[in-house]
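Enquirer: give me coordinates for this.
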Amino acid sequence: MKTTFLAAAFAALGLAANAADLGGAHLMVGSDTTYPPMETVDPATGQIVGFDVDVVNAICERINCTAEFVTTAWDGIFGALQQGEFDLVASGVSITDERKQTMDFTEAYLVVSQAVLMQVEDEGMTIDDIKASGRKLAAQTATTNADLAEELVGRDNVALYDTFVGAVVALQNGDVAGVIIDGTSAAAYEKEFAGDLIIGITGLQADPLGLVFRKGDENVAAFNEGLAAIQADGTLDALVAKYWTTN
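Expert: The predicted structure follows:
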């Protein structure tokens, strides 16, 4: 996988002599916890863990807040944010112009390239091969992954699932030819199902990921400052190293 950080953007933000202070605010964070390694539920402890969790907690350490993650289905997560069920969304959310019309994002904390996860025996298959085979590409509904799948193979050749777990199960069962998914999570599934699943196609569309707030939320500025701080002191790089081996 490849990760790219927007160093220039962080530098432009600058670091104030005194960091923003949210006064110990306890923030509720909505997250679709079916997307390892970004966020998932640890079966041993029942705790929500993952890269996004660590990023938000690291930011909160810098700007004096605490975060409580709440498992929320992807379908409806932004509506729940607007209704005040939580204060922000941290769920591997791609920053898009369409989404920016109705919600505010922090600066990007990670840029991910989309990929196609497939069965090992199909290694070497191309998008053209998938289209010619008549088999479908799977993706999670209402995601940029689903949008890209439709661009690549056409809507009739896309199978949509409520969760990426459902899409991966369909792949394992041979119901679909591949799953379009962020390269970060594709790597996690490839590792979990080594010998069965493989990242077959890489280098597709790149998406910047950001934390999501309601339109006009003043906490965006504080989170941007905290994000700049964990980029500057190496914490963000350390978290990437914790979860992935970059090429």
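Enquirer: please count neighbours and contacts with C-alpha atoms only from this point.
Expert: Noted.
Enquirer: so how far is residue 77 from the closest residue to residue 23 other than its chain neighbours?
Expert: Counting by C-alpha to C-alpha, 6 or more residues apart in numbering, residue 23 lies nearest to residue 64, which is 5.8 Å off, once chain neighbours are set aside. To residue 77, residue 64 is 25 Å away according to C-alpha to C-alpha, to the nearest Å.
Enquirer: how about this one, so we can line them up?
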Amino acid sequence: MNMKKWLALAVACSTLALGACGGKTETAASKASDASTPAAPASGKAYRVAMNAEFAPFESLNEKNEVQGFDVDLMNAMAKAGNFKVEYKHQPWDSLFPALKNGDVDILASAVTINEERKQTMAFTDPYFEITQVILVPKNKEIKSVEDLKNAKKVGVVTGNTGDTAVTKILGNNSEKIARFENVTLVIKELENGGLDAVVSDSAVVGNYVKNNSDKGFTMVAVPDFEVEHYGLAVRQGDETTLKMLNDALKEVRANGEYDKIFNKYFAK
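Expert: Purely as a prediction, here's the structure:
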């Protein structure tokens, strides 16, 4: 899942409560969590948290252009437990990693998958969520396996997301069958319009779409070919102080039950 200007941006993300890239920027405090905005630490430092708020249910914008979602609620709970302050910045997916590297933001909280390539340029907290890639299939298509995916005419992915990586491994980097989009909203809209045979994306995001759009008759197909992945919060390499603060806070919200409450809010059956 590139992230944006401080405290939440304006960008329309819809059809699914999903989201994954892009947007214009506008400041706005996040009010989308059950946990109140945490008090500032003694130092007064506010950690700048960037996310691409187009990837519901992890992050999206509400009608007031405030960031909301699982990652927002989790960060707010962690900030309360760790007694630190956070400010949210919504920006395009492909701008997130450069923003962190350049020091424009302190933390990425945007359903970022931990992988070896990313570990070369940033540091990750302990994992906070487990997912896998799945195939979203419209009712008029018979796609139930990776072999079926190979025979599809067009498969949609979000550029730079792990779904893109997974499909590239199957179809090849230069395959004309791969259709890349800026965000999840756009790729699923194209699937709805009949321009794609399938979409590959994160299981929790696709599951959220299917649940909230049951009238469309789409199905989520899980295949063993896609590996289990984990999301982590990302900080700059060498920022051990922030990394420890986040890991300690994550352990605390798991221990005090706040993590489970937030999980159940978004993912309870």
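Enquirer: TM-score for these two?
Expert: The TM-score (TM-score structural alignment, normalised by the length of the first structure) is 0.85; 224 aligned residues with a C-alpha RMSD of 1.7 Å.
Enquirer: the residue nearest to residue 23 of the first structure corresponds to which position in the second structure?
Expert: Under the alignment (TM-score structural alignment), residue 64 of the first structure pairs with residue 83 in the second structure.
Enquirer: one more: residue 224 of the first structure?
Expert: Under TM-score structural alignment, residue 224 of the first structure pairs with residue 247 in the second structure.
Enquirer: so its match: helix, strand or coil?
Expert: Using DSSP: H, G, I helix; E, B strand; the rest coil, the structure places residue 247 of the second structure in helix.
Enquirer: look up the closest residue to it, ignoring the ones flanking it.
Expert: In space, residue 247 of the second structure is closest to residue 125, 5.9 Å off (C-alpha to C-alpha, 6+ apart).
Enquirer: does the one you found touch residue 231 like I think?
Expert: No. With contact defined as C-alpha atoms under 8 Å, residue 125 of the second structure does not reach residue 231; the gap is 9.0 Å.
Enquirer: thinking again about what came up before, return the distance of the aligned partner of the residue nearest to residue 247 of the second structure in the first structure relative to residue 226 of the first structure.
Expert: Residue 125 of the second structure maps onto residue 106 of the first structure when the alignment is built from TM-score structural alignment. Applying C-alpha to C-alpha, the value for residue 106 of the first structure to residue 226 of the first structure is 10 Å.
Enquirer: follow-up on the earlier one: the match of residue 64 of the first structure against residue 45, yeah?
Expert: No. Between residue 83 of the second structure and residue 45 there is no contact under C-alpha under 8 Å: 10.7 Å.
Enquirer: more neighbours: those two, which one.
Expert: Just comparing residue 83 of the second structure and residue 45: by other C-alpha atoms under 10 Å the higher neighbour count belongs to residue 83, 15 against 11.
Enquirer: please tell me how far the more buried one sits from residue 47 of the second structure.
Expert: 12 Å.
Enquirer: what of residue 82 of the second structure?
Expert: 12 Å.
Enquirer: comparing these two, which residue is more hemmed in?
Expert: The residue with more neighbours, out of residue 82 of the second structure and residue 47, is residue 82; 20 against 17, by other C-alpha under 10 Å.
Enquirer: so who does the nearest residue to the more buried one once chain neighbours are set aside touch?
Expert: Excluding the flanking residues, the one nearest residue 82 of the second structure by C-alpha to C-alpha, 6+ apart is residue 249, at 5.1 Å. Contact analysis of residue 249 of the second structure by C-alpha atoms under 8 Å, 6 or more residues apart in numbering lists 78, 79, 81, 82.
Enquirer: overlap between those and the first structure?
Expert: Shared with the first structure under both residues aligned by TM-score structural alignment, their matches' C-alpha atoms under 8 Å, the contacts from the contacts of residue 249 of the second structure are 78, 79, 81, 82.
Enquirer: what's around the third one, how many residues?
Expert: By that I understand residue 81 of the second structure. Quick note: residue 81 of the second structure (other C-alpha under 10 Å) scores 19 neighbours.
Enquirer: what helix or strand is the counterpart of residue 145 of the first structure in the second structure on?
Expert: Alignment note (TM-score structural alignment): residue 145 of the first structure maps to residue 163 of the second structure. Here residue 163 of the second structure, judged by DSSP states H and E, is contained in helix 162-171.
Enquirer: ok, now which ones touch the most centrally placed residue in the first structure?
Expert: In the first structure, the residue lying closest to the centroid (C-alpha atoms, centre = their mean) is residue 92, at 1.9 Å. For residue 92 of the first structure, the contact set (C-alpha under 8 Å, 6+ apart) comprises 38, 52, 209, 210.
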